[in-house]
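1. Could you look at this predicted model? Sequence included:
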Amino acid sequence: MTDTVSEQLAPPGTADAVAADPPTTGPPATATTTTTTRRRVRRLAPGKRLPYARLLGPALLLVIWSVANVTGSLDPRTLPAPWTVVRTGAHLWSSGTLSTDVTESLWRAAQGFAIGLTVGVVLALLAGLSRIGEAVIDGTVQINRSVPTLGLIPLFILWLGIGETFKVAIIAIVVYVPIYLNLYSALSGIDHRFVELGEVLRLSRWQFIRQIVIPGALPGFFVGLRLGVTGSWLSLVVLEQINATNGLGYMMFQAQNYGQTDVIVLGLLIYGVFGFASDSVVRILERRVLSWRRSLNT
């Protein structure tokens, strides 16, 4: 590479002389090698983040769905066209039924998520920062994790009745488990050298938690938060089909009885949009809170 650069920069008539000279090993060659190495390292990264890149996949599915309906390769009775679903949603919204169902679903999910978030964080802190708390809490949570949460529905109906309370309780359980597991794992994974550093600096308990524990556990917490948000929507679609008089799940259950495929697809799309939007909000919050961290996602 050095010979080529020398030939290009040499004046006419000196090409033979340059070619006859042995390759040099001075600073220019070292700088060139360093630059080449840096370029190769940079190619290992995924590259610069594309704006709105996460919308590409859903947009592609929407295009395939539309083309399949237009060409007739997809039976509308099996899966209605996107514009049919949009018209159905506009009709239900103008009649006031869809807005009521959406509001009730959001309220149930928000209640269960708030309770699950609080319980998951408190239990993870107690188990991650105390050996006694770990002995009492972690084993119990692991047993709860092994039991299918939706299998608890009959028992919770007997305990709490068939109203709204048991629905919120089930959502809270679905939410708190991933938040606890990820936050507890992050707390347990903090390097013990940071603990020794805090002891050398004579940090108080609160200073140790604020300056070392919280920054070190935030990445794991946000992973659990994303899983918890998604879990709240997954459990809601099942719970709203049990003795409910409103909500998106109730709307879909009634549509099943009358063979309204477009209404069922509309409910699924709304659940998907809510899940995608809530996950995106958590991701944006994560990037802002963890702006000090350099990762492949930045």
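-> Ah, there it is.
2. Please count neighbours and contacts with C-alpha atoms only from this point.
-> OK.
3. Quick check: what element follows the helix or strand hosting Leu187 along the chain?
-> Per DSSP states H and E: Leu187 is located in helix 164-188. Following helix 164-188 in sequence order, the next helix or strand is helix 192-200 (DSSP H and E).
4. and Asn246, which of the three is it?
-> Going by DSSP: H, G, I helix; E, B strand; the rest coil, the secondary structure assigned to Asn246 is coil.
5. isn't it right up against Ser99?
-> No. The pair Asn246 / Ser99 is not scored as a contact, 10.4 Å apart, by Cα atoms under 8 Å.
6. Pro148: how many residues sit nearby?
-> Residues lying near Pro148 (other Cα atoms under 10 Å) number 10.
7. Name all residues that make contact with Asp138.
-> Residues in contact with Asp138, defined by Cα atoms under 8 Å, 6 or more residues apart in numbering, are Ala127.
8. and the spatially most central residue of the chain, what helix or strand is that in?
-> Closest residue to the average C-alpha location of the chain: Arg226 at 4.0 Å, with Cα atoms, centre = their mean. Assigned by DSSP H and E, Arg226 falls within helix 214-239.
9. For that helix, buried residues please.
-> 216-237, 239 (16 or more other Cα atoms under 10 Å).
10. Check which element follows that helix along the chain.
-> Remark: after helix 214-239, the chain's next helix or strand is helix 248-257, criterion DSSP H and E.
11. Mind listing what's buried along that next one?
-> Neighbour counts over helix 248-257 (16+ other Cα under 10 Å) mark 248-255 as buried.
12. For Thr197, grab the count of nearby residues.
-> Careful, residue 197 is Leu; it's not Thr. With other Cα under 10 Å as criterion, Leu197 counts 13.
13. got it, and Glu104?
-> 17.
14. Go ahead and confirm it touches Gly249.
-> No. In this structure, Glu104 is not within contact of Gly249 by Cα under 8 Å, at 10.4 Å.
15. what residues do those two have in common as contacts?
-> Overlap of the contact sets of Glu104 and Gly249 (by Cα under 8 Å, 6+ apart) is empty.
16. Which positions in the helix holding Leu187 come out as buried?
-> Quick answer for helix 164-188 (16+ other Cα under 10 Å): 166-188.
17. and here's the other structure:
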Amino acid sequence: MSAADGVVEAPTAPPRHGWRGGRSERQLLGWHRALLGLALPVGAALAWEVAVRAGLAQGRLLPAPSFLLATLADLARSGDLDLHIRATLARVAAGFALGVAAGTLFGALAGASGLARALIDPTLQGLRAIPSIAWVPLFILWLGIFEASKVTLIAVGVAFPVYLGTLGAILSVDRKIIEVGRSFRLTRLQLARRILLPAVLPHYIVALRSGLGLGWMFVVAAEFMGASEGLGYLLVDGQQLGKPAQIVAAIVVFAVLGKLTDALLVAASSPLLRWEDTAQRAVAAEG
């Protein structure tokens, strides 16, 4: 109807581009961002390669990328690279699982109960300040030099950021949304599932990512404890035998595996956070 007929039509909203029809465009944008993320490391590697080949820098202590690739190829052909990667991945996975379980449990207890928080939080905050290397001799005395001590050390590194993230997420839940849930007469289980869990989950995922990063850092200290396999062993072996290429190659593999596992964690948790209405998701949806 027109305004002359006495009825004013509501203005139609402009069409949103990129929500359904722009799926391929969003995927293309994702690939562009991934390639953009490679620009810095690849550019730095190419610049160092050129500098070494032109004689502007010595490649003795920091070998050229081509020499690092040759070292990785040699390790792969001999089967050593696969052996060390699998050993390190197994330790990180086991330590991460144990650390997440412990950190989530204590964080949930401290967040849900003021009495529990007053009881355990000061102790955990003090233990959190202990350097990772300080745990090594104690765990060797308690658990020996085999896998138990290594996995335990990694679990300790993972547990503290997960604990802090879980505790902080629970304490930061807006009291008003809890009151809204109670006004709708939700049971405790419904309140936890429909309100508390969605409010806590984004911060908890960030805590898991922080814990995973520390797990990769702690595995190096863990594999210094008499390991005969693992990427940390490659570092020690390269240092003792004077092989800087092997040391840098192991560091590069650590970086790649850390990034890949973090990306897998983000991808696995992304379906759980689809309900979030954030500016970043709005931009991604619009392509």
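-> Arrived safely. The structure displayed is predicted, hence computed values, not measured ones.
18. ok, back up a step: next, the angle from the helix holding Arg226 of structure 1 to helix 192-200.
-> Helix 214-239 of structure 1 runs at 130 degrees relative to helix 192-200, counting by axes from the mean of the first three to the mean of the last three Cα atoms, to 10 degrees.
19. I'd like to know which elements helix 214-239 of structure 1 is packed against.
-> Contacts defined by 3 or more Cα pairs under 8 Å, 6 or more residues apart in numbering; DSSP states H and E place helix 214-239 of structure 1 against helix 97-129, helix 164-188, helix 248-257, helix 261-289.
20. So which of these is nearest Arg202 of structure 1?
-> Closest approach to Arg202 of structure 1 among those (Cα to Cα): helix 97-129, 17.6 Å.
21. mean per-residue distance, the closest one to structure 2?
-> Helix 97-129 of structure 1, aligned to structure 2 and superposed, deviates on average by 0.9 Å (mean Cα distance after the TM-score superposition for structure 1).
22. What is the corresponding segment of structure 2 for that helix?
-> Aligning helix 97-129 of structure 1 against structure 2 (TM-score structural alignment) gives residues 80-112.
23. And that stretch, how far out from the chain middle?
-> Computed by Cα atoms, centre = their mean, to the nearest Å, the separation of stretch 80-112 of structure 2 from the middle of its chain amounts to 11 Å.
24. Pull out the buried residues from that stretch.
-> For stretch 80-112 of structure 2, by 16+ other Cα under 10 Å, it's 80-81, 84-85, 87-89, 91-93, 95-111.
25. what's the answer for stretch 42-50 of structure 2, then?
-> The neighbour-count check on stretch 42-50 of structure 2 (16+ other Cα under 10 Å) flags 48-49 as buried.
26. mean shift of that stretch relative to structure 1?
-> Stretch 42-50 of structure 2 sits 2.2 Å off on average (mean Cα distance after the TM-score superposition for structure 1).
27. can you name the residues of structure 1 that that stretch overlays?
-> Against structure 1, stretch 42-50 of structure 2 falls on residues 59-67 (TM-score structural alignment).
28. where's the aligned residue in structure 2 for Tyr184 of structure 1 relative to Ala108 of structure 2, distance?
-> Correspondence of Tyr184 of structure 1 to structure 2, assessed by TM-score structural alignment: Leu167. Distance, Leu167 of structure 2 to Ala108 of structure 2, using Cα to Cα, to the nearest Å: 6 Å.
29. what's the answer for Ile178 of structure 2, then?
-> 17 Å.
30. circling back to that earlier point, what residue of structure 2 matches up with the residue nearest to the centre of structure 1?
-> For Arg226 of structure 1, the residue aligned by TM-score structural alignment is Arg209.
31. shouldn't that match be in contact with Leu265?
-> Yes. Taking Cα under 8 Å as the definition, Arg209 of structure 2 is a contact partner of Leu265 at 7.3 Å.
32. what's stretch 144-163 of structure 1 aligned against in structure 2?
-> Per TM-score structural alignment, the counterpart of stretch 144-163 of structure 1 in structure 2 is residues 127-146.
33. The matching stretch: how far from the chain's middle?
-> 23 Å.
34. start to end distance for that stretch?
-> OK, stretch 127-146 of structure 2 end separation, Cα to Cα: 23 Å.
35. residues of that stretch that come out buried?
-> 128, 132, 135-136, 139-140, 145.
36. Now, the residues you listed that are in helices?
-> Members of the buried residues of stretch 127-146 of structure 2 lying in helices (criterion: DSSP state H): 128, 132, 135-136, 139-140.
37. And the nearest residue to His84 of structure 2 once chain neighbours are set aside, how close does it get to Phe67 of structure 2?
-> Using Cα to Cα, 6 or more residues apart in numbering and skipping residues adjacent in sequence, the residue nearest His84 of structure 2 is Gly230, 3.9 Å away. Relative to Phe67 of structure 2, Gly230 of structure 2 is positioned 21 Å away (Cα to Cα).
38. same question, Leu109 of structure 2
-> Distance of Leu109 of structure 2 to Phe67 of structure 2, given as Cα to Cα: 51 Å.
39. if we can go back for a sec, just to check, the residue nearest to the centre of structure 1 is in contact with Asp279?
-> Yes. Counting by Cα under 8 Å, Arg226 of structure 1 touches Asp279, with 5.9 Å between them.
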